[in-house]
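J.: Dropping a prediction and its sequence here:
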Amino acid sequence: MTIHGDHPFLPPESERSPVRRLRGRLASPVGLWTTAYDGKRAGLTVASMVVADGDPGYVVGLIDPDSDLWETLRQARTAVVALLGEPHRRLADAFGYVAPAPGGPFKMIDWTDTEWGPAPVGVETWAGCTLVSPDPPEVGWALQVQLEIVHVELSPDETPALVHRRGRYYTL
């Protein structure tokens, strides 16, 4: 058996979608979207997202329509969008379903229940949001989910930000 740093199921670069390769060259913030409904929690690491300033402000993200997050978010109609930092790499991988999380990713850290969903303890920058539409448009492989920002918690901006580019995490 050989252990190597390459992804074992990744097709050769020449066979990958050029659009996906273009998207992969953009540095994206690493967000953790969480929600809860009727006692069920769901979350997903989301790097395909943008925050739109305004009154109100919005978070727009590309969400897998088959994800547990979407199923629960559609019912709950509220979510927490937390911006992850350097200390949260393992959490990002667990909620991205690319690393093991015995007992599930919600068992990895403590959570604060808010009116928008569970907020991760130790992640100081997050927004409480409401779902704009339970029937968002399809964009490529995903749903273009829009959340209206209702509440914002900001850190003193001392934690290095975690960004995703070409399948890897970097810090700013």
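T.: Cool, the structure landed. Numbering: from 1, shown residues only.

J.: C-alpha from now on. contacts and neighbour counts both.
T.: Fine.

J.: and stretch 89-106, which residues are buried?
T.: Neighbour counts over stretch 89-106 (16 or more other Cα atoms under 10 Å) mark 90, 91, 92, 93, 94, 95, 96, 101, 105, 106 as buried.

J.: For my notes, confirm the first one occurs in a strand.
T.: No. Applying DSSP: H, G, I helix; E, B strand; the rest coil, one finds residue 90 to be helix, outside a strand.

J.: now do the same end-to-end measure for stretch 9-29.
T.: 25 Å (Cα to Cα, to the nearest Å).

J.: would you list every one of the strands in the protein?
T.: Taking DSSP state E as the criterion, the chain contains strands spanning 28-29, 31-37, 40-46, 49-52, 58-63, 78-83, 111-114, 117-120, 126-131, 138-139, 142-153, 162-165, 168-171.

J.: Can you tell me, leaving aside adjacent residues, what's nearest to residue 126?
T.: residue 82 (4.1 Å; Cα to Cα, 6 or more residues apart in numbering).

J.: One more to weigh against that first structure:
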Amino acid sequence: MNTAPEPGAMIHTDHPFATPEGDRDPARRLRGRLTAPVTVWTSGKTGLTVSSMMVAAGEPASVCALLDPDSDLAETLGDNGRAVINILRWPHRTLADVFAGLHPSPGGMFRTGDWTDGPIGPILADAAGTALVTVTDRRPLGWSDLITATIDEVTLPEGAGDLLAYTRGRYRNLGQ
């Protein structure tokens, strides 16, 4: 008995929609080799997974991030200019995908995870940390909007060492 699969019936190990090697954007490949934090920014009743961000120490301390200008969060920030940055932990992988629009969440995105109402937007109860920020500048940069915000308040609970990071197209567990 022949158990070999029929031609065309094989399951391939590579991604079916991946850009061919020779056509890949060098800047995206460079970015893919940098480890990025995974956060969810919330404001009002909306949120977005954001990994292109950094913190600048100073008086006042600031955060810079790249946001999708067409996202609901970018629109909400245009209205009130304040956000909550929720730093994600390893168990929050599905939550990160929900807020990135990659995974369904029946009943709405805030049905995934344990959220509490905050003064600016929902706060993830078991986040590795949170920051309340006020947007001070917004301008187009590449395909994104560069958001600069002042850090108003930071909360860092003890023992949140299993941080969620993103590199080379995959989530990584930092802090083990």
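T.: Great, that's in hand. Remember, it's a predicted structure, so these values are computed and weren't measured experimentally.

J.: TM-score, when you put one on top of the other?
T.: TM-score for the superposed pair, counting by TM-score structural alignment, normalised by the length of structure 1: 0.89. Supporting figures: 166 aligned residues with a Cα RMSD of 1.7 Å.

J.: What separation is there between the residue nearest to residue 126 of structure 1 and residue 120 of structure 1?
T.: 8 Å.

J.: Counting residues, which helix of structure 2 comes out longest?
T.: helix 72-80 (DSSP state H).

J.: With structure 1 overlaid, report how far that helix is off on average.
T.: Here the mean offset of helix 72-80 of structure 2 against structure 1 after fitting is 0.9 Å, by mean Cα distance after the TM-score superposition for structure 1.

J.: List the buried residues in that helix.
T.: In helix 72-80 of structure 2, counting by 16+ other Cα under 10 Å, buried: 73, 74, 76, 77.

J.: how about residue 39 of structure 2, what's its match in structure 1?
T.: Using TM-score structural alignment, the equivalent of residue 39 of structure 2 in structure 1 is residue 31.

J.: which residues sit in contact with the residue lying closest to its match once chain neighbours are set aside?
T.: Among residues not flanking residue 31 of structure 1 along the chain, residue 83 sits closest, at 4.6 Å (Cα to Cα, 6+ apart). Contact analysis of residue 83 of structure 1 by Cα atoms under 8 Å, 6 or more residues apart in numbering lists 29, 30, 31, 32, 123, 125, 126, 161, 162.

J.: what about the second one, distance to residue 94 of structure 1?
T.: Per Cα to Cα, residue 30 of structure 1 is found 13 Å from residue 94 of structure 1.

J.: Repeat that for residue 118 of structure 1.
T.: In terms of Cα to Cα, residue 118 of structure 1 sits 16 Å off from residue 94 of structure 1.

J.: next one: residue 170 of structure 1
T.: Applying Cα to Cα to residue 170 of structure 1 and residue 94 of structure 1 gives a distance of 17 Å.

J.: Equivalent analysis for residue 27 of structure 1, please.
T.: 20 Å.

J.: got it, and residue 44 of structure 1?
T.: Taken as Cα to Cα, the span from residue 44 of structure 1 to residue 94 of structure 1 is 9 Å.

J.: Equivalent analysis for residue 108 of structure 1, please.
T.: For residue 108 of structure 1 relative to residue 94 of structure 1 (Cα to Cα), the value is 9 Å.

J.: which residues are common contacts for those two?
T.: Contacts common to residue 108 of structure 1 and residue 94, judged by Cα under 8 Å, 6+ apart, are residue 101.

J.: Make JSON lines from the contacts of residue 83 of structure 1 and add distance to residue 17 of structure 1 and neighbour count to it.
T.: Output for these, formatted as JSON lines (distance: Cα to Cα, whole Å; neighbours: other Cα atoms under 10 Å):
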{"residue": "29", "distance to residue 17 of structure 1": "22", "neighbour count": "22"}
{"residue": "30", "distance to residue 17 of structure 1": "22", "neighbour count": "25"}
{"residue": "31", "distance to residue 17 of structure 1": "24", "neighbour count": "25"}
{"residue": "32", "distance to residue 17 of structure 1": "25", "neighbour count": "25"}
{"residue": "123", "distance to residue 17 of structure 1": "34", "neighbour count": "19"}
{"residue": "125", "distance to residue 17 of structure 1": "33", "neighbour count": "19"}
{"residue": "126", "distance to residue 17 of structure 1": "32", "neighbour count": "21"}
{"residue": "161", "distance to residue 17 of structure 1": "28", "neighbour count": "18"}
{"residue": "162", "distance to residue 17 of structure 1": "25", "neighbour count": "23"}
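
J.: thinking again about what came up before, which stretch of structure 1 lines up against the longest helix of structure 2?
T.: Residue span in structure 1 matched to helix 72-80 of structure 2, by TM-score structural alignment: 68-76.
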